[in-house]
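> Structure for the following, please:
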Amino acid sequence: MANLNFGGLKLTPPKVLSLGFVILITAGTFLLCLPVASVEGHISFIDALFMATSATCVTGLAVIDTGTQLTTFGQVVLLVLFQFGGLGFITMATLITLVLNKRISFKERILMQESMNQNSMQGIVQLIRRVLIYSLVIQLTGAVMFAGRFMMDMPFGKSVYYGIFHSISIFNNAGFDLFGDIHGPFSGLTRFVNDPIVNFTSMILIFLGGVGFIVLSDVFDFPKRKKLTLHSKVVLSTSAILIVVGAALFFILEFNSTLKPLSAGGKMMATFLQAITPRSGGVTTVEIPLMRESTQFLMILLMFIGAAPGSTGGGIKITTFAVLVAAVSARLRGKEDIVMFRHRIAKENVYRAVTMTLMSLMLVVIATMLLSVTEKAEFLAVLFESISAFGTSGLSMGLTPELTTAGKVLIIFLMFLGRTGPLTLAYALKPKGSKELYRYPEGKISIG
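Reported below is the predicted structural model:
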């Protein structure tokens, strides 16, 4: 991996990306600590750090209510953080460069390639341009839809502000909302459970933000090219399966529980939103603490899988999950090659998927064990919190506002690792390796 020179410091692209998130979080923490950012005139350092990390890592977990405890200035700080964090600061920096009509250097192209999870720099600037255009159009459309609906309940100016804030938040899978100011602290979107405009707009924004910009670009090119890449096929097909299966299981498990008082339309909207939002959406119209434990565990599994690579979401990623399932299927059928859509998957990708999953599991297990010590809560609530932070989902069973200082620090680390990715952080921190000059003899070991 090529090193980049920054003021005499040689940094790899993963190190630059990780450092960029640290800088954004630090700046956000400083701004949120200012008296003008909070209604009471002061936020503790750890709470400001938590909120800045949650926004930059587009998680949505909040130790203070955004709608009631932050001023408009504080809310805008969060908005800027999750816009930069969702699209990526490299993408936003590229936007500034393009607006100023400056030349994009080779160093910047390498960073763009890494930030978008691309294997080649070919066409990377064009891809970034498309990402910016698609994001702007999608978020603007979402803002118009939300603002039109909110005008029924609030003044024009406030409805426009709420529309913009929630469209950017939900598209970037940040999950922050301002309705605590209207419906009570930490109320979320529960009052809109039967509202088709809010539900369908939210579902579309979460889905588009979660499939990744590479897939969006590929889909928009489909009428011209008449084909999709393997990556897009895997992401779209696996997403569809997870949504349908997740919705079916949620409907069955919650039919006589949280879904019981809802109308037929409300049941269907709540079912599909709850199946889509664990992909890192962070918004919910059904109170999670009231769900059955089996449903809560289902959401834990969906949050752990997460969204697609190159998207605004977290988790181990849909493609990782798909490759693992394909590998297991191939082994059970006695096949040597792992084939998806008539394409053989390279062994390197399988090793990467296994490594990513095991590292993520180890991280979540360790964090859950530590949180079980620091927090006085049921184990499932602690596990839910850990997975939500790692998967940058932002859903909670109500534990977040009650976290101890130690618990907040643990969740901050989880959110950061979940957004940057365990493998990216591992590459960023590993020392420079040397090429092996020899190989050991092959050994035999019994498995299973």
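
> okay, CA-based contacts and neighbour counts for the rest of this
Noted.

> quick one: contacts for residue 350?
Applying CA atoms under 8 Å, 6 or more residues apart in numbering, we find residue 350 in contact with 323-324, 327.

> count of residues packed around residue 162?
Residue 162 has 20 neighbouring residues, counting by other CA atoms under 10 Å.

> three-state assignment of residue 5?
Here residue 5 is recorded as strand under DSSP: H, G, I helix; E, B strand; the rest coil.

> Surely it is in contact with residue 13?
No: here residue 5 lies out of contact with residue 13, judged by CA atoms under 8 Å, at a distance of 10.3 Å.

> and this one, so I can compare the two:
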Amino acid sequence: MFRKAIRWFSASPPRTLLLGFTFIIFAGAQLLRLPISSANGETMSFVDALFTSTSATCVTGLVLFDTGTYFSTFGHWVILLLIQIGGIGFMTMATLFALILRRRISLKERLILQESLNQGSIEGLVRLVRKVIFYALALEMVGAVLYSARFALDMPLGQAIYHGIFHSISIFNNAGFDLSGDFSSFSSYSTDLFMNVVSMVLIILGGFGFIVLADLFEIRKKWQFSLHTKVVLGVSAGLIIIGAVIIFLFEFTNDRSIGNDAFGHKWLVSLFQSVTTRSGGITTVDISEFRQATQFFIIILMFIGASPGSTGGGIKTTTFAVLVGAVLAMIRGKEDVVLFRMRLSQERVYKAVTVTLFCIGIVMLGTMVLATTEDAAFLKILFEATSAFGTVGLSMGLTGNLTVAGKLTIIFLMFIGRLGPLTLTYALGPKPGRVLYRHAEGKIIIG
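Reported below is the predicted structural model:
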């Protein structure tokens, strides 16, 4: 029976990814349950440990306990390891060790890597893995140095380095875990331009995806970007700017958030909140004090999320771009969806629509379950469900008060959000057979 289950999981790359992430999450939960993982030496309940492990592995950042005070140093390093594996991808890490040991990467492993990195072919995957590891470690190292230098002004040097390393890895991987204490995130640095800029740059670069990073760092070799990179850069910049402007306008007179702040501080807070919705998970203000219109707008930004092949979740910026392109093409009476003077195949448009509808359905299902199990306002429940699915990690305060059923629902949403709804469908669904016929064409009225 066990062997049959293993063969079934290893029969396709999506199933292998499903099994791999599940194994890492449960292994992480067992480590977090150890008394050595908590600061007070107590054993965490299995559901709470599973929740924390899933949040770290799926680089979400929703927490039941304050990370800085509840967990010990050992617990912090377990969470950090889970974040690193979950952010870069366990197959990428496994390939790294294989390359270090000079072991040949098999065709099956390349296919799993292709699924993990969301690539269209297996060509150049090993080179891409080397780039992923190099860029991730290099950016995390730079971030750690910058954070450590700033933290050294507020704490002893050893503690500053420790905090710098933890926050750099967490924020670059868009995980949202922090050691600030008392669930305060980066609120004490809301007016600190240096901390805001470093954090935003790490979130943005982590959310771009490693394909885009490779294009950016190698621009001198080819002096042009791929269509994918152009779309990611364009949509990401547009969403960040539009998001900052709308948050600024909605919260300008809100005394509970930024209404009493200086004009420059209002812009800084608005820009940071817009960036962190890309899947960052850290915040410099209490989002529960925002107006409902702002909170709903943030839900939309979280649902769109980061970019393919990145450490973030959501339907992805490219999917959003294809949907907007399809709508504009229909309005203009054109058959083709064109982005940056390049025509997209119908398959890409169908996939974008499918992903979006899947994601809407999953968020709706999770929201309905949470609305049944939790005693909270609907907007707060929708916010939490979208944040979990988009692996964002922003919260309006519901996470700490979840019931057991609510925790399991959020775990489910975080897992699907990180793995991807289509990957989960391909993993659990039957193997598609060859279509031997086509049905006659029919017509229905739309709109």
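
> For stretch 358-378 of structure 2, buried residues please.
Buried residues in stretch 358-378 of structure 2, counted by 16 or more other CA atoms under 10 Å: 358-359, 362-363, 366-367, 369-371, 373-374.

> what residues does that stretch touch?
315, 381-382, 385-386, 389, 398, 402-403, 405-406, 409-410, 413, 421.

> Looking at those residues, which two lie furthest apart in space?
Pairwise distances across the contacts of stretch 358-378 of structure 2 (CA to CA) peak at 27.4 Å, for the pair 315 and 403.

> More neighbours: which of those two?
Using other CA under 10 Å as the criterion, residue 315 of structure 2 and residue 403 rank with residue 315 on top: 27 against 14.

> wait, doesn't the more buried one sit right on residue 357?
No: look at residue 315 of structure 2 against residue 357 with CA under 8 Å: they stay out of range, at 9.6 Å.

> circling back to that earlier point, which one of the contacts of residue 350 of structure 1 is nearest residue 158 of structure 1?
Taking CA to CA as the measure, residue 158 of structure 1 lies nearest residue 323 of the contacts of residue 350 of structure 1, at 45.5 Å.

> That closest one and residue 190 of structure 1, how far apart?
Counting by CA to CA, to the nearest Å, the gap from residue 323 of structure 1 to residue 190 of structure 1 is 36 Å.

> Kindly name the residues of structure 1 that line up with stretch 125-139 of structure 2.
Aligned by TM-score structural alignment, stretch 125-139 of structure 2 falls on residues 124-138 of structure 1.

> aligned partner of residue 212 of structure 1 in structure 2?
Match for residue 212 of structure 1 (TM-score structural alignment): residue 209.

> Its match touches residue 313, doesn't it?
No: in this structure residue 209 of structure 2 lies outside contact range of residue 313 using CA under 8 Å: 10.9 Å.

> if I look at these two, which residues touch both of them?
Taking CA under 8 Å, 6+ apart as the criterion, residue 209 of structure 2 and residue 313 both touch residue 307.

> From residue 109 of structure 1, how far out is the closest residue to residue 111 of structure 1 other than its chain neighbours?
Computed as CA to CA, 6 or more residues apart in numbering, the closest residue to residue 111 of structure 1 that is not its neighbour in sequence is residue 13, at 5.6 Å. Look at residue 13 of structure 1 and residue 109 of structure 1: by CA to CA, they are 10 Å apart.

> Who has more neighbours out of these two?
Using other CA under 10 Å as the criterion, residue 13 of structure 1 and residue 109 rank with residue 13 on top: 24 against 19.

> returning to that earlier point: list the contacts for the closest residue in space to the match of residue 212 of structure 1 that isn't next to it in sequence?
Nearest residue to residue 209 of structure 2, sequence neighbours excluded (CA to CA, 6+ apart): residue 310, at 3.6 Å. Counting by CA under 8 Å, 6+ apart, residue 310 of structure 2 touches 87, 206-210.

> try 6 Å
Contacts here follow CA atoms under 6 Å, 6 or more residues apart in numbering; on that basis residue 310 of structure 2 touches 207-209.

> Which among the residues you listed count as buried?
For those, buried by 16+ other CA under 10 Å: 207-209.

> And those residues, which is closest to residue 431 of structure 2?
Using CA to CA, residue 209 is the member of these that lies nearest residue 431 of structure 2, at 29.3 Å.

> ok, the closest one to residue 120 of structure 2 distance?
Applying CA to CA to residue 209 of structure 2 and residue 120 of structure 2 gives a distance of 15 Å.

> what does residue 329 of structure 2 give?
For residue 329 of structure 2 relative to residue 120 of structure 2 (CA to CA), the value is 25 Å.

> quick one, which of those two is more surrounded?
residue 329 (15 against 8).

> what's the closest non-adjacent residue to the more buried one?
Leaving aside its sequence neighbours, residue 329 of structure 2 sits nearest to residue 337 (CA to CA, 6+ apart; 5.8 Å).

> so that neighbour makes contact with residue 326?
Yes: between residue 337 of structure 2 and residue 326 there is a contact at 5.5 Å, judged by CA atoms under 6 Å.

> Restricted to helices, list the buried ones among the contacts of residue 310 of structure 2.
Counted as lying in helices by DSSP state H, out of these, are 207-208.

> now residue 300 of structure 1: how far from residue 396 of structure 1?
Between residue 300 of structure 1 and residue 396 of structure 1 the computed distance is 10 Å (CA to CA).

> residue in structure 1 matching residue 295 of structure 2?
Alignment note: residue 295 of structure 2 maps to residue 296 in structure 1; criterion TM-score structural alignment.

> whereabouts in structure 2 does stretch 28-39 of structure 1 align?
By TM-score structural alignment, stretch 28-39 of structure 1 lines up with residues 28-39 in structure 2.

> Identify the residues contacting the matching stretch?
In contact with stretch 28-39 of structure 2 (CA under 6 Å, 6+ apart) are residues 41-44, 49-50, 53, 70-72, 74-75.

> 7 Å - rerun?
41-46, 49-50, 53, 70-72, 74-75, 82 (CA atoms under 7 Å, 6 or more residues apart in numbering).
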